[in-house]
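Undergrad: the following comprises the amino acid sequence and a computationally predicted model.
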Amino acid sequence: MNNRLKNKFQIRKIRYIRNSSFNKLTLFSHFDIHNRIDEYVIEYLKSLNKFGFDIVFITTSDTLSMIEINKIKKYINILIIKENIGYDFAAWQCGLNIVNNYKKYDTILHVNDSIIFPISNPSRLFKNASKYDFYGLTSSIQKGFHIQSFFLFFNKRLINSKLYKKFWEDIDFTLDKRQIIDNYEIGLTKLIQKHNYKVGALVNHNDIKQLNNHNPYWFAWDIIIDKFNAPFIKKNMLLKSHSEYKEETKFLKYFISQEYLNRVENYIIKYDNSNSKRILGNLSNDYDIYQVLERKLENILIKENSKILLYGYGIYGKVIHSILKDKISLIVDKKYGEKDIGTSVHKNQLFSTLKNDIDYNKFDLIISTPLNDNSNVVNFFKKRIEQKDNIVPLKNIFNKKDLNDIKIIAKAIYPDYQRKLPDSKITTVLNSNYKNIIKFITNYIHFHKLLEKNQLDINSKKLSLILLKNKGNTYIL
């Protein structure tokens, strides 16, 4: 390396560890205030190496010890330690200048250490990225459409272009953070689109209806992981001091498999130990199924006061109804007549069949609950509404595990799915480790007006609920 580059980028140390082995390159921007390389960073580098990336590791932790460097030596090709100026874009510019003939690579990936990656198998991500000139994990419309810059793929056609070369030559690392976001993160996507390159993201902001102008990984992290199988989570989300979403992070165990969960747990313990019990208590123990189901249903609502049509009133329809309550404006089930309605639904709220004389456009959302082929129902609605994507099949909301949980809960507590109970003092007994069962049953009882509130005796410590019915029968759950 010549002195000109060393002085320009204020490089303190550079080590060439191994020669190039792959046709893909990662420029990895790193900073740690304690001059350490955390376990999640090591796992990140290990995964990228496994998927065939040469790695240039650029850190602005200027007193990184050999003990720390040795943790990652087997995964990286070049180590650069530089002054902490210019943020990620300056680090990537520096790394690109150090690489000998970057145009030999088919893919160049620009990333930073702000995410825990992977938290699921990233194979699909890498496969999808190869179809685009410019690709990222998430897109946003804050301050205009752009690919968010913590994970950026550049593929061959763009790498060989004058645009790519000039963009990185012109990086000004004297700019402040806001100017860098405006000029480079947002400006880069605009520039690439202007020259008609193909741009995409694993998670497109348009695919998350309720996102509006919010940041996708802050306001919809669970949708991103669950619906799109996104293999990352923003590390600052896990810390109480940063998280705008701290109540919902308790569901992490539900969204991240045990195979990847340890790296999340370790990060929380290390950096937010006082808060770790709140999150890790839920990671380590049973999570609240009912609240997870609530959250997933909330995620599909277009607006807070959405008017919803629910098609199908079997096991799944009843559970959805008990969660969304008054948001359900109309329930349709061809198997039900007025005599079957009971106390759960007002007689004018349930139709026995689909009718042509209803204005279905007045509903913000139509949830179709049958799991078997319901194409006839979907087509019926599509012919009658303008916003075709307002029809949401159940399988687009819940995964197989969710559906199984719903079935277990519904069979345990709904009379329709229990055996006929004899007129004895104790009619049924259910033992459960899930605290959500209590919440679910309580909701069910109040919703169906089976009891007054003062007749309900709940012992959450023993996870039991005693239900006194007016006719003298007793349910112990």
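TA: Done, it's in.
Undergrad: going by C-alpha atoms from here, please, whenever you check contacts or count neighbours.
TA: OK.
Undergrad: in which helix or strand does L125 reside?
TA: Secondary structure from DSSP states H and E places L125 in helix 123-129.
Undergrad: how far is the helix or strand following that helix from where the chain is centred?
TA: Following helix 123-129 in sequence order, the next helix or strand is strand 134-140 (DSSP H and E). Using Cα atoms, centre = their mean, to the nearest Å, we find the averaged C-alpha position of strand 134-140 to lie 14 Å away from the chain's own average C-alpha position.
Undergrad: which helices and strands does the helix or strand following strand 134-140 pack with?
TA: Proceeding C-terminally, strand 134-140 gives way to strand 146-147 as the next helix or strand, assigned by DSSP H and E. Counting contacts by 3 or more Cα pairs under 8 Å, 6 or more residues apart in numbering; DSSP states H and E, strand 146-147 packs against strand 134-140, helix 187-194.
Undergrad: gap between the helix or strand just after strand 146-147 and the chain center?
TA: The C-terminal neighbour of strand 146-147 among helices and strands, as given by DSSP H and E, is strand 151-155. A distance of 21 Å separates the centroid of the chain from that of strand 151-155, by Cα atoms, centre = their mean.
Undergrad: okay, one more to line up with it:
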Amino acid sequence: MHPSNQALVVAHFHQDGQLRSDTLNFLEACQGSFKRLIFVSTNLSEAQRALIPDFVECHLRENIGYDFFSYRLGVSLLVDTSIGCEGLGETFDRLTLMNTSFVISDAEKFIKNYFFDGLSKLDSDFVGLTLHLSDGTIYPHLQSFLLSFGKRVLNDERFIAWWSGLELLVNKDQIIRNYEIGLSKFIDELGYTKTSIYSPAKSQMILDPMHGNFEEILDKYGVLKIGLFKINPFRLKLDPLILRAQADEKFRLLLVDGMEN
């Protein structure tokens, strides 16, 4: 994997302050792939913090504001160290924000198919792995567990101001409405292009591809949303996951770790 002029901010949360094995494997696999990698956690224990590779910048913050406040801290740290440049786009080709709400079954596959092959093939300002589709009542938006921004957005002062202007919201539905959906609206209003790397092959009843197309996304990108198998809000048949877990002990333990997140 060749070094890349990309920055990555990882927003970490675990109810017991643990670092999941797949998260650690991902961080280790990132060596040499990012110009800067910032890891922001709200509750990581000291013992777990010691496991993080030295090339990763680790920061702890108060457990408020959900992942968007971790993203905001990461963006702020990048801006603070880019003083003197016209914008973040003068320092980085892309900035990616991701959280730990999904398990990574294959770190190398994920890095290659998203960060390198995926992003390099798209000439778009705002990219995510998946786009939450619209039924006429929900604004179509890139899902905030994994978002990437190109040079034009990074050089726009309005983008930086959006992050610094975030207010503390305690309701998760408000976070989704104002910040996850709101960010896509904001980028659209600025006139930038918005694209998802993964697109469903055909129309579907479930508007969230991470649930409706979980098997295809797992196969291609090596990622799986924890909410799918922990909560299963759409009451999907999860037989493919059960069969994988029965045949692959490593995958079964990955699901167990996710359930305990």
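TA: Yep, that arrived. Please read all numbers here as calculations on a predicted model, not as lab measurements.
Undergrad: what TM-score do we get after superposing?
TA: Overlay of the two chains. TM-score (TM-score structural alignment, normalised by the length of structure 2): 0.81; 240 aligned residues with a Cα RMSD of 2.7 Å.
Undergrad: hmm, who's touching the helix holding L125 of structure 1?
TA: Here helix 123-129 of structure 1 makes contact (Cα atoms under 8 Å, 6 or more residues apart in numbering) with Y135, G136, F153, G200, A201, L202, A230.
Undergrad: cutoff 6 Å now
TA: Helix 123-129 of structure 1 is contacted by residues Y135 when judged by Cα atoms under 6 Å, 6 or more residues apart in numbering.
Undergrad: what comes up buried for it?
TA: By 16 or more other Cα atoms under 10 Å, the buried positions in helix 123-129 of structure 1 come out as L125, A129.
Undergrad: then stretch 31-45 of structure 1?
TA: Within stretch 31-45 of structure 1, the residues that qualify as buried are F31, R36, I37, D38, E39, Y40, V41, E43, Y44, L45, counting by 16+ other Cα under 10 Å.
Undergrad: please apply the same query to stretch 39-55 of structure 2.
TA: Result for stretch 39-55 of structure 2 [16+ other Cα under 10 Å]: buried residues F39, V40, S41, T42, N43, L44, R49, I52, F55.
Undergrad: filter these down to the ones in strands?
TA: Judged by DSSP state E, strands contain the following of the buried residues of stretch 39-55 of structure 2: F39, V40, S41.
Undergrad: nearest to L218 of structure 2, of those residues?
TA: F39 (23.7 Å; Cα to Cα).
Undergrad: what is the equivalent residue in structure 1 for that closest one?
TA: When structure 1 is aligned by TM-score structural alignment, the residue opposite F39 of structure 2 is F57.
Undergrad: contacting residues around that match?
TA: When contacts are counted by Cα under 6 Å, 6+ apart, F57 of structure 1 is found next to F28, L79.
Undergrad: gap between it and P118 of structure 1?
TA: Taking Cα to Cα, to the nearest Å as the measure, F57 of structure 1 falls 18 Å from P118 of structure 1.
Undergrad: same question, I181 of structure 1
TA: 25 Å.
Undergrad: what residue of structure 1 matches up with K151 of structure 2?
TA: K151 of structure 2 maps onto K156 in structure 1 when the alignment is built from TM-score structural alignment.
Undergrad: count of residues packed around that match?
TA: One way to gauge burial is a neighbour count; for K156 of structure 1, by other Cα atoms under 10 Å, it gives 18.
Undergrad: can I get the ones in strands among the buried residues of stretch 39-55 of structure 2 in TSV with distance to N171 of structure 2?
TA: Supplementary listing: those in TSV, determined by distance: Cα to Cα, whole Å:
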residue	distance to N171 of structure 2
F39	24
V40	21
S41	19
